[in-house]
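Novice: The amino acid sequence is not available; the structure is as follows:
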């Protein structure tokens, strides 16, 4: 997979289901189009990983030294609440109520696809975050991309 890309507005029904966008689904490898791991994101969002990408991430995480307290805490926090989800017969994903409550998801959500994951944001929270960050975008671009040949770190 070359990397997921796109921004998709979806509606959640009363049970917390949304129709997985067909354009986004076509970006996934055939083996990864049905099964996902849902987890909390690093901001006020959820993260949906295609299962093949979750397995790669899990393999990397299995190599961290769990004898270090910070590593154990990160591992616990990262995996806390992770849940496998699948598309139903009609192509919908069910977000458990506890996950919806954790990030304040309501009826309108945004799917933000990038690299190997899909973030799920409450629509208004997402646009507030984006609008609040736009004034810093040029500085952020310089900081992150300024030394791209060094992996983006100065």
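Specialist: Now that the structure is in, tell me what you want to look at. All figures in this text were calculated on a predicted structure; none of them were measured in a lab.

Novice: going forward, measure contacts and count neighbours with C-alpha atoms only.
Specialist: OK.

Novice: Helix, strand, or coil at residue 48?
Specialist: Following DSSP: H, G, I helix; E, B strand; the rest coil, residue 48 is assigned to strand.

Novice: neighbours around it, how many?
Specialist: Residues near residue 48, counting by other CA atoms under 10 Å, number 27.

Novice: Ok, residue 93 next?
Specialist: Applying other CA under 10 Å, we find 20 other residues in the vicinity of residue 93.

Novice: does it sit in a helix or strand, and which one?
Specialist: strand 92-94 (DSSP states H and E).

Novice: Next secondary structure after that strand?
Specialist: Under the assignment DSSP H and E, the closest C-terminal helix or strand after strand 92-94 is helix 97-103.

Novice: can you pull the buried residues of that next one?
Specialist: Of the residues in helix 97-103, 99, 100, 103 count as buried by neighbour count, 16 or more other CA atoms under 10 Å.

Novice: From residue 40, how far out is the first one?
Specialist: Same thing as residue 99. Going from residue 99 to residue 40 by CA to CA, to the nearest Å gives 8 Å.

Novice: Please compare the first structure with the one that follows:
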């Protein structure tokens, strides 16, 4: 992420951070078992990766939470990408093995975009914190939605 932030400083183009959390993931583990929960995490990561650009980076940051770093991404592009990913997750159930039917999942997404005018001073940790706060706002507002964070620069 530091490399993306440095490239943003040099190019003057913003980058985005998306925090994605599976809604009610505990219920998947409780109803289907932890092995099925692990399969759901793998299936989700594949679906997300398939629907991102080659220059975007995705990683699991803990539990059922993923982070996507999107270089050269405006606020509008980040909002559209976040909503597109949310809808793609909802579009069909996830295969978690032959012993289980496909399970539906939804995600909440928090989005933060570095401010173009302040790229020199953009703090990666502040941007992540802003995306995380936006994620909590999306979950508090009812889940299965996106929330935009205020500029973290």
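Specialist: Happy to help now that I have it. The structure displayed is predicted, hence computed values, not measured ones.

Novice: where does the TM-score land?
Specialist: These two chains, once laid on top of each other, score a TM-score of 0.30 by TM-score structural alignment, normalised by the length of structure 2; 72 aligned residues with a CA RMSD of 4.4 Å.

Novice: quick revisit: output the buried residues of helix 97-103 of structure 1 as a markdown table; include the columns distance to residue 55 of structure 1.
Specialist: Conversion of the buried residues of helix 97-103 of structure 1 to a markdown table gives the following (distance: CA to CA, whole Å):
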| residue | distance to residue 55 of structure 1 |
| --- | --- |
| 99 | 21 |
| 100 | 24 |
| 103 | 24 |
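
Novice: tell me which strands and helices the strand holding residue 93 of structure 1 is in contact with?
Specialist: Here strand 92-94 of structure 1 is seen to pack against strand 17-19, strand 83-86 when contacts are counted using 3 or more CA pairs under 8 Å, 6 or more residues apart in numbering; DSSP states H and E.

Novice: Could you provide those strands in CSV, with additional columns for distance to residue 93 of structure 1 and mean neighbour count?
Specialist: CSV is the format used below for these (distance: least, CA to CA, whole Å; neighbours: other CA atoms under 10 Å):
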stretch, distance to residue 93 of structure 1, mean neighbour count
strand 17-19, 5, 19
strand 83-86, 6, 16
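
Novice: Looking at those, which is nearest to residue 129 of structure 1?
Specialist: strand 17-19 (22.1 Å; CA to CA).

Novice: Packing partners of that closest one?
Specialist: With contacts taken as 3+ CA pairs under 8 Å, 6+ apart, strand 17-19 of structure 1 sits against strand 4-11, strand 92-94.

Novice: go again using 7 Å as the cut-off
Specialist: With contacts defined as 3 or more CA pairs under 7 Å, 6 or more residues apart in numbering; DSSP states H and E, the packing partners of strand 17-19 of structure 1 are strand 92-94.

Novice: What is the nearest of the buried residues of helix 97-103 of structure 1 to residue 60 of structure 1?
Specialist: When these are compared for distance to residue 60 of structure 1, the smallest value, 24.7 Å, is given by residue 99; criterion: CA to CA.

Novice: Past the helix or strand containing residue 60 of structure 1, which element shows up next along the chain?
Specialist: Residue 60 of structure 1 belongs to helix 51-61 when elements are defined using DSSP H and E. Scanning forward in sequence from helix 51-61 of structure 1, with DSSP H and E defining helices and strands, the next element found is helix 69-79.
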